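S.K.: From the sequence below, what's the structure:
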Amino acid sequence: MKRWLPSPWLSLGIFGGWLLLNRSLSPGQVLLGVLVAVAMPLLMAPLRPRPGPLRRWGVLALLILRVGRDVVRSAIDVARGVALARVRPPRGAFVVVPLELRDVHALASLAMITAVIPGTVWSELAPDRSALLIHVFDLDDEAAFVAHFKRDYEHPLKEIFE
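M.R.: Sure thing, here's the model as predicted:
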C-alpha cells in the first residue's frame, strides 16, 4: 500500500482540495482528482524528509498551548500598537537569537512558531544554524525577548526533538 500511496492523508487532502477548487463532482474531475492525488505524493516522495523523532509528547502538548496563548496575547499587543501608533510609535527592531537547536525538524517547527505569532518575523538563519535573526514589531527589552524566546520555544523543541 505504501508503494502506491506513500502519504494517504496527503493524497486525501489533495483529492479533496482538487474537488473543492473545481467545484464539480463530474466523473472527469473525480478521475483527474484521483490521478493527481496519487501521482503528486509519488513524484514528491524523494523530496520529503524523514519524519522526526518525537520524544516528549507532554512537552509537545504544553508547547502547543503556550503558542496558542502567545498568539492571542501578541495579536492583542499588535492591535494595540497599531491603534496607538500616532501616540507611541512601535519600536520595531531586529534581534539576533543564538540557537542551540540543530535538528532540522525542530528548526522547521521553530520557523512555523515564529511565523504564526503576530509581531514576529523569521528573517534569517545563520549558515551554520548558530543564530537566528528575527524582526519584532515592538521591542521593549532585547535581552528579555531573547530569554523568553529561548525558554518558551527553543528549549521545549530541544526536549521534543533532540
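
S.K.: Only C-alpha atoms from now on, for both contacts and neighbour counts.
M.R.: Will do.

S.K.: buried set for the longest helix belonging to the chain?
M.R.: Determined from DSSP state H, the single longest helix within the chain is helix 57-83. Neighbour-count burial for helix 57-83, with 16 or more other CA atoms under 10 Å as criterion, is recorded at 59, 60, 63, 67, 70, 71, 74, 77, 78, 81.

S.K.: Pretty sure the third one sits against residue 156.
M.R.: Looking back up the chat, that one is residue 63. Yes: counting by CA atoms under 8 Å, residue 63 touches residue 156, with 6.8 Å between them.

S.K.: For the residue nearest to the spatial centre of the chain, which three-state class applies?
M.R.: Residue closest to the mean C-alpha point of the chain, counted by CA atoms, centre = their mean, is residue 112 at 1.6 Å. What DSSP: H, G, I helix; E, B strand; the rest coil gives for residue 112 is helix.

S.K.: For it, give its distance to residue 153.
M.R.: Applying CA to CA, to the nearest Å, the value for residue 112 to residue 153 is 11 Å.

S.K.: for comparison, sequence B:
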Amino acid sequence: MIKRLLPWPLLTLSLIVMWLVLNRSLGLGQIILAVIFGIGAPALLAPLRPARPRVRHPLTVIRLILAVGHDVVESTIAVFLGVLRERRQPVRSAFVIIPLELRDPTALASLTMITTVVPGTVWCELARDSSAMMLHVWDVPDEAEFITFFKRRYEQPLIRIFES
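M.R.: Here you go, the predicted structure:
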C-alpha cells in the first residue's frame, strides 16, 4: 500500500520542496497543497512510467559515457572552427538517414538524447517502426562513413547495454 501511495519517495519530496520554494511560503495551506501535489502527481503518473530497464554490461555504460563526453568536446571545437572558416570553406551539412538495429525503447531514447547532446547533430525523426532515424549533421563530408561511425560509436554499445 505504501509503495502504491509513494512510488518514488525522492520525487515526492522534491516536488514538495519545489512547490514550497516556488510559492515562497511555509503557510499551512501551501504545505497541504505541496503534500497533495507531491503525493498525487507521482501516484497518478506511475502507470505512464516505462518498465525499468535492465542494464546488462555496466562497463560498456562507462565506456559509452566517456565516448559521448569526448565527442561533445571534440564536436564543440569542430563546430566552433567550422563557424570561423565558413566563408572560406562552407560546411557540408545534410540530413542523414541511419538504419537502426536497436529496438529497446529505453535504448532508443538514450540514442536520441546522445544525438541531441553532441554539438553538430540534431535528431529529427524516428521511423514509426523504429527501423531508421533521421539526423541533421552540421558537417558530413562522407555520409556512408558517418553512418558507420554513428552505428559503431553509439548504437552498438546501446545494443550491448540493453539488448544483448
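
S.K.: on that earlier part again, compile the buried residues of helix 57-83 of the first structure into a markdown table and extend it with columns for distance to residue 24 of the first structure.
M.R.: Output for the buried residues of helix 57-83 of the first structure, formatted as a markdown table (distance: CA to CA, whole Å):
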| residue | distance to residue 24 of the first structure |
| --- | --- |
| 59 | 43 |
| 60 | 39 |
| 63 | 40 |
| 67 | 38 |
| 70 | 40 |
| 71 | 37 |
| 74 | 40 |
| 77 | 43 |
| 78 | 41 |
| 81 | 45 |
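
S.K.: What distance do you get for the residue of the second structure most remote from its centre to residue 156 of the second structure?
M.R.: Of all residues in the second structure, residue 28 has its C-alpha farthest from the mean position, at 38.3 Å, by CA atoms, centre = their mean. Look at residue 28 of the second structure and residue 156 of the second structure: by CA to CA, they are 53 Å apart.

S.K.: cool, and residue 92 of the second structure?
M.R.: Applying CA to CA, the value for residue 92 of the second structure to residue 156 of the second structure is 26 Å.

S.K.: Same check on residue 44 of the second structure?
M.R.: 36 Å.

S.K.: can you give me the strands in the second structure?
M.R.: Secondary structure of the second structure (DSSP state E): strands at 94-99, 121-126, 132-137.

S.K.: which secondary structure elements does the last one contact?
M.R.: The reference is to strand 132-137 of the second structure. strand 94-99, strand 121-126 (3 or more CA pairs under 8 Å, 6 or more residues apart in numbering; DSSP states H and E).

S.K.: again, only this time at 10 Å
M.R.: Counting contacts by 3 or more CA pairs under 10 Å, 6 or more residues apart in numbering; DSSP states H and E, strand 132-137 of the second structure packs against strand 94-99, helix 105-117, strand 121-126.

S.K.: Which other helices and strands does the second one contact?
M.R.: Put plainly, it is helix 105-117 of the second structure. Here helix 105-117 of the second structure touches helix 58-85, strand 121-126, strand 132-137, helix 156-162, going by 3+ CA pairs under 10 Å, 6+ apart.
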